[in-house]
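[1] predicted coordinates and the sequence they were generated for:
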Amino acid sequence: MPQPSASLESPIRAALSTVDDPEINRPITELGMVESVTVSEAGVVAVRVLLTVSGCPMKDKLTRDVTAAVSRVDGVTGVQVELGVMSDAQRTELRTKLRGDAPANEIPFAQPGSRTRVYAVASGKGGVGKSSVTVNIAAALAAKGLSVGVVDADIYGFSVPRMLGVTGKPTQVDQMIMPPSAHDVKVISIGMFTPGNTAVVWRGPMLHRALQQFLADVFWGDLDVLLMDLPPGTGDIAISVAQLVPAAELLVVTTPQLAAREVAERAGSIALQTHQQIVGVVENMSWLDMPDGSRMELFGSGGGQAVADSLAASTGTRVPLLGQIPIDQTVREGGDSGAPVVLTAPDSPAAQALNAVAETLAARSRSLVGRSLGLTPSR
């Protein structure tokens, strides 16, 4: 015998509270997205859900999730989901609920109370696999249950969306940008705002503004780790990162090659001028495992340790070599297909080395640079 319609409304709303908005990752009931719930005498439920924007790319998933959650309630014989759109006032209320009274241009990761660990992945020259290291570490950290975001700060040579398999586009909700995600990693890149494979031709001030928007206007939520894939060298973006997020720590990527080693040392030495901490060095393309079990060191050897030692000496701090990543064809294949090797082939030597680096970064506590220690002077 079907339950009275009035008695079903409470368990239905409880079921709806288990449905998260796919972009914001909070319950739709908490976000004010459930406008109405009606139940017919026959047990058919009609739910009206308000989308943040009319072109919400996740509306189909939201419809499926609402239907599945309500269908599991005893006594429900059918579910009808109607989609509406929030008004300007409702979107403003939503923004206030998410961001509070924080100024529109405030960068949450630069605030003293931020618990997000920010790693700026840098290299002296291009072609050392910096972006491959970034996306695989991000995917590995997310697979461990951490909340992870990636800023593709390589404005001219953006590649992170392809490497992570991100196909969605950001949506804007009242001056907030909702980043798309893949493999449970939130991503923002200038490539999401340019048509096709259009080149970005900008000078320094525009680069700084773009990076500031990526950090301040994007709604990242409560991240455990934010990775920033920097362009190679010591140009405008590297300086802007130090200004906008003083607590960001440098992760230097190099190869064993002498030429790469020398420029990697220059990239890491920027920490002396910006007063940033260097979390460590990753040596990529360290060797090629041969069928007979031997190793072919195509680019020489010892480059990563040499960079770590040089940076430790110049900064007067401990700079460890966090890992050596062997040459592996599956890393390249994963980057082309948008499936990081740490997820598709976790037992491969490259994936194991990358996972070890991710383990080290996950275990670290947040840097104290730029943070208030809550100390007061005493007599």
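    Structure's in. What do you need? Numbering: from 1, shown residues only.

[2] C-alpha from now on. contacts and neighbour counts both.
    Fine.

[3] where along the protein do the helices fall?
    In the chain, the helices defined using DSSP state H lie at 5-16, 59-71, 88-99, 130-143, 160-164, 204-216, 236-244, 258-274, 303-315, 329-337, 341-344, 349-363.

[4] of all the ones you listed, which lies closest to His183?
    Among the helices of the chain, helix 130-143 comes nearest to His183, with 6.4 Å by Cα to Cα.

[5] name the helices or strands packed onto the closest one?
    strand 117-122, strand 148-152, helix 160-164, strand 185-189, strand 225-229, helix 341-344, helix 349-363 (3 or more Cα pairs under 8 Å, 6 or more residues apart in numbering; DSSP states H and E).

[6] what would those look like in TSV with distance to Ala248?
    Below are the helices and strands packed on helix 130-143 laid out as TSV (distance: least, Cα to Cα, whole Å):
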stretch	distance to Ala248
strand 117-122	5
strand 148-152	13
helix 160-164	19
strand 185-189	17
strand 225-229	9
helix 341-344	24
helix 349-363	13
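
[7] list the contacts of the residue most central in space within the chain.
    By Cα atoms, centre = their mean, the chain has its centre lying nearest to Gly149, at 1.3 Å. For Gly149, the contact set (Cα atoms under 8 Å, 6 or more residues apart in numbering) comprises Ala138, Val185, Lys186, Val187, Trp220, Leu223, Val225, Leu226, Leu227.

[8] another one to put next to it:
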Amino acid sequence: MQRELVEKALAELIDDESGRPFLDTGLIRDVMVNERQVALTLLLHSEESGEEALFRTKLTEKLNAIGVQDVHIRVKSITKQEKDAIVSGAYAPKPARIPSAKQELAPIASPDSSVKFLAVASGKGGVGKSTVTVNLASALVRAGKRVGVIDADIYGFSIPRMLGVEDVRQTDKNHIVPVERYGMHIISTGFFVSEHNPVIWRGPMLGKMLNTFLNEVKWPELDYMIIDLPPGTGDVALDINRRIPQCAEIIVTTPHATASGVATRAGAMAIQTEHRILGVVENMSYYEDETGKKHYLFGRSGGKQLAERLQTELLAQIPIDTPPNDQDEPDFSTSIYKPETTNGAIYANLAQQVIKQLEA
């Protein structure tokens, strides 16, 4: 699908208030084009929220008319004042356009890149893989490292919500710019599709999204790139193994025997593709009550057994806990543990182990 055709089709949707195309005003942004699939973000203010279905229908019809078979529209609600500022040009830079293939970026995953890649994998969902990703990345930032995060969990992306990220911006040269939160530079599928709509993509489309994240994002200078993989051994994990052969891996499991057993397959794939496994992280290892007694709610030794099967080491055992609810603090997060907490200290130690292994 040609970018010019998509732009022309989108330009036909006119904002009644300004009389200008939504695309030109910046009310349509974050446009991603992949063969016959288009994803975009549409900004509507509260008084227009009742017309969301109508806008979705109009956009879908216009894109269907030029041969786009798969349309993903993410709607973000803004205030009337924000809309007026966007339309006037006072709120944001010029409207984001579709990245141009003529403006090439140096591939961040090229063999001569100095960036150290680390994938966080698991055998099944629900073991806290994304929590480990963001907390390890945050701990690396605290250790003075420049860190990027790719949320490659295409079907179950959760990092944007965990970190309170809603938008992805673009530069004046129309390359995608990762969002910065808590010192991390983040890109996610969740920036380009609706949170509540399913992502129905097959292998080729998944590969194109990953290629976009690696080659069409204007990443800053980085020391580490942490990749949150989908659970299991599917297309995305295979693509990471093929595209980034220098990528190391951490396998996340819970102490439960089933989770540990399933995680063996993720580790086995890394071994078969000659990816280096740094070790195993056992999440939700236990709950410690007020008296200091540990309760092993999901069993014991699953992480240790997994590490033995993969002939690697158990890097950390992380207890069940939640970050302090300090919502008045400017750096409050519902997902990131502060360094002075028990889990924060564990992640700091994990970060030091990663640094030691990857920078040795």
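    Cool, got the structure. Just so it is clear, the structure is predicted and the values come from calculations on it, not from any experiment.

[9] quick one on the thing from earlier: now the helices of the first structure in CSV, with mean neighbour count and distance to Arg117 of the first structure?
    Formatted as CSV, these follow (neighbours: other Cα atoms under 10 Å; distance: least, Cα to Cα, whole Å):
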stretch, mean neighbour count, distance to Arg117 of the first structure
helix 5-16, 16, 33
helix 59-71, 17, 31
helix 88-99, 16, 19
helix 130-143, 25, 12
helix 160-164, 23, 19
helix 204-216, 17, 14
helix 236-244, 19, 14
helix 258-274, 20, 17
helix 303-315, 21, 21
helix 329-337, 17, 25
helix 341-344, 21, 21
helix 349-363, 19, 9
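
[10] now the ones you listed as TSV including distance to Glu82 of the first structure?
    Below are the helices of the first structure laid out as TSV (distance: least, Cα to Cα, whole Å):
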stretch	distance to Glu82 of the first structure
helix 5-16	14
helix 59-71	8
helix 88-99	18
helix 130-143	33
helix 160-164	32
helix 204-216	33
helix 236-244	42
helix 258-274	53
helix 303-315	57
helix 329-337	36
helix 341-344	37
helix 349-363	42
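
[11] of the ones you listed, which is nearest Gln172 of the first structure?
    Once the helices of the first structure are compared by Cα to Cα, helix 88-99 is nearest, at 10.2 Å.

[12] so what's the gap between the closest one and the chain middle?
    Distance, stretch centre to chain centre, for helix 88-99 of the first structure: 23 Å (Cα atoms, centre = their mean, to the nearest Å).

[13] same question, stretch 248-266 of the first structure
    Relative to the chain's own centre, stretch 248-266 of the first structure is displaced by 23 Å; criterion: Cα atoms, centre = their mean.

[14] again with stretch 298-313 of the second structure
    On the basis of Cα atoms, centre = their mean, stretch 298-313 of the second structure sits 27 Å off its chain's mean C-alpha point.

[15] from one end of that stretch to the other, what's the distance?
    20 Å (Cα to Cα, to the nearest Å).

[16] contact partners of it?
    253-257, 259-261, 263-264, 267-268, 277-282, 284-286, 314, 317.

[17] hmm, try it at 7 Å
    253-257, 260, 264, 267, 279-282, 314 (Cα atoms under 7 Å, 6 or more residues apart in numbering).

[18] for stretch 211-222 of the first structure, same thing?
    Counting by Cα under 7 Å, 6+ apart, residues outside stretch 211-222 of the first structure touching it are Asn105, Glu106, Ile107, Pro108, Ala153, Gln175, Met176, Ile177, Met178, Pro179, Ile188.

[19] make a markdown table out of these and add neighbour count.
    Converted to a markdown table, these look like this (neighbours: other Cα atoms under 10 Å):
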| residue | neighbour count |
| --- | --- |
| Asn105 | 12 |
| Glu106 | 16 |
| Ile107 | 19 |
| Pro108 | 21 |
| Ala153 | 27 |
| Gln175 | 15 |
| Met176 | 20 |
| Ile177 | 18 |
| Met178 | 21 |
| Pro179 | 24 |
| Ile188 | 26 |
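
[20] quick one: which of those is nearest to Lys59 of the first structure?
    Met178 (13.9 Å).

[21] for the residue mapped onto the closest one from the second structure, give its distance to Ser158 of the second structure.
    In the second structure, Met178 of the first structure lines up with Val177, judged by TM-score structural alignment. Here Val177 of the second structure is placed at a distance of 19 Å from Ser158 of the second structure (Cα to Cα).

[22] ditto for Leu54 of the second structure
    The gap separating Leu54 of the second structure from Ser158 of the second structure is 28 Å, by Cα to Cα.

[23] ok, now Lys102 of the second structure?
    Spatial separation of Lys102 of the second structure from Ser158 of the second structure under the definition Cα to Cα is 32 Å.

[24] one more: Met209 of the second structure?
    Computed as Cα to Cα, the Met209 of the second structure to Ser158 of the second structure distance reads 17 Å.

[25] again, but for Leu350 of the second structure
    22 Å.

[26] do the same with Thr212 of the second structure
    Applying Cα to Cα, the value for Thr212 of the second structure to Ser158 of the second structure is 19 Å.

[27] also His295 of the second structure?
    Note on His295 of the second structure: its distance to Ser158 of the second structure, by Cα to Cα, is 28 Å.

[28] same check on Val193 of the second structure?
    As judged by Cα to Cα, Val193 of the second structure and Ser158 of the second structure stand 12 Å apart.

[29] more neighbours, those two?
    Per other Cα atoms under 10 Å, whichever of Val193 of the second structure and Ser158 has more neighbours is Val193, with 23 against 18.

[30] is it true that that one touches Ile73?
    Yes: if you go by Cα atoms under 7 Å, Val193 of the second structure and Ile73 touch, sitting 6.0 Å apart.
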